[in-house]
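> My questions concern the predicted model and sequence given below.
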Amino acid sequence: MANTPQSKKRARQNERRFAINKARRSRIRTYLRKVEEAIASGDQDAAQAALRAAQPELMRGVTKGVFHKNTASRKISRLASRVKSLG
């Protein structure tokens, strides 16, 4: 348990950041799920549209420190190749 004022403040900051990052991660996963669902349905146009919507969200997660840059790039690359293979 936090005892010093500094550690109490850090605990509060960590809670706040955790909540914000959790919301961001959830939002990004929602966009990724929409791409996955479009791929599963076999609709290339819908999948491309969903991927275009998901890309900036993923990269925003990188700038906010939720994901590593290479992780986001890898996810985008793999999704893009799967969308491309639908056609």
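In hand now; what should we look at?

> CA only for contacts and neighbour counts going forward, please
Will do.

> check contacts around the residue nearest to the spatial centre of the chain.
Nearest to the mean C-alpha position of the chain, by Cα atoms, centre = their mean, lies Ile28 at 3.1 Å. Each residue near Ile28 by Cα atoms under 8 Å, 6 or more residues apart in numbering is listed here: 54, 57-58, 61.

> Secondary structure element holding Asn70?
helix 69-86 (DSSP states H and E).

> ok, structure two:
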Amino acid sequence: MANIKSAKKRAITNEKSRLRNKAIKTNLKTAQKEFDQAILSNDVEKAQEACKVASKKFDMAASKGIIHKNAADRKKAQLAKKVNALG
């Protein structure tokens, strides 16, 4: 553990942000899994709704710097491609 006061504060801040980032990443994975289940069930309407929700979550994560903007855009494009292939 750090001895300097500012380093102690920084360690606490880092831990808070690590937990927040972990929660958001978990939320992203959950949204992607829900989308994948909708695709597997061949339900176009449900897949479109899941795509919309997942895209919003990817954008939010990218805006907070949790994932890179290009990575978020790539994931969103992959989701849209799967929805369009469904029909």
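On my side now, so go ahead. Note that this is a predicted model, so its numbers are computed, not measured.

> coming back round to it: compared with the second structure, how much does the helix holding Asn70 of the first structure deviate?
On superposition with the second structure, the mean distance recorded for helix 69-86 of the first structure (mean Cα distance after the TM-score superposition for the first structure) is 0.6 Å.

> how much does the strand or helix carrying Leu19 of the second structure deviate in direction from helix 69-86?
In this assignment (DSSP H and E), Leu19 of the second structure forms part of helix 5-40. On the basis of axes from the mean of the first three to the mean of the last three Cα atoms, to 10 degrees, helix 5-40 of the second structure is oriented at 10 degrees to helix 69-86.

> Just give me the mean distance for whichever helix or strand comes after helix 5-40 of the second structure relative to the first structure.
Next in sequence after helix 5-40 of the second structure, counting helices and strands by DSSP H and E, comes helix 44-63. Superposing on the first structure places helix 44-63 of the second structure at an average distance of 0.9 Å from its equivalents, by mean Cα distance after the TM-score superposition for the first structure.

> Return the mean post-superposition distance for the helix holding Leu19 of the second structure against the first structure.
Mean deviation for helix 5-40 of the second structure: 0.9 Å (mean Cα distance after the TM-score superposition for the first structure).

> Show where stretch 25-39 of the first structure falls in the second structure, residue numbers please.
On the basis of TM-score structural alignment, stretch 25-39 of the first structure is assigned to residues 25-39 in the second structure.

> tell me which residues in that stretch are buried?
By 16 or more other Cα atoms under 10 Å, the buried positions in stretch 25-39 of the second structure come out as 25, 27-28, 31-32, 34-36, 38-39.

> Redo these as JSON lines? Include distance to Ser17 of the second structure.
Putting the buried residues of stretch 25-39 of the second structure into JSON lines (distance: Cα to Cα, whole Å) gives the following:
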{"residue": "Lys25", "distance to Ser17 of the second structure": "12"}
{"residue": "Asn27", "distance to Ser17 of the second structure": "15"}
{"residue": "Leu28", "distance to Ser17 of the second structure": "16"}
{"residue": "Ala31", "distance to Ser17 of the second structure": "21"}
{"residue": "Gln32", "distance to Ser17 of the second structure": "23"}
{"residue": "Glu34", "distance to Ser17 of the second structure": "26"}
{"residue": "Phe35", "distance to Ser17 of the second structure": "27"}
{"residue": "Asp36", "distance to Ser17 of the second structure": "29"}
{"residue": "Ala38", "distance to Ser17 of the second structure": "32"}
{"residue": "Ile39", "distance to Ser17 of the second structure": "33"}
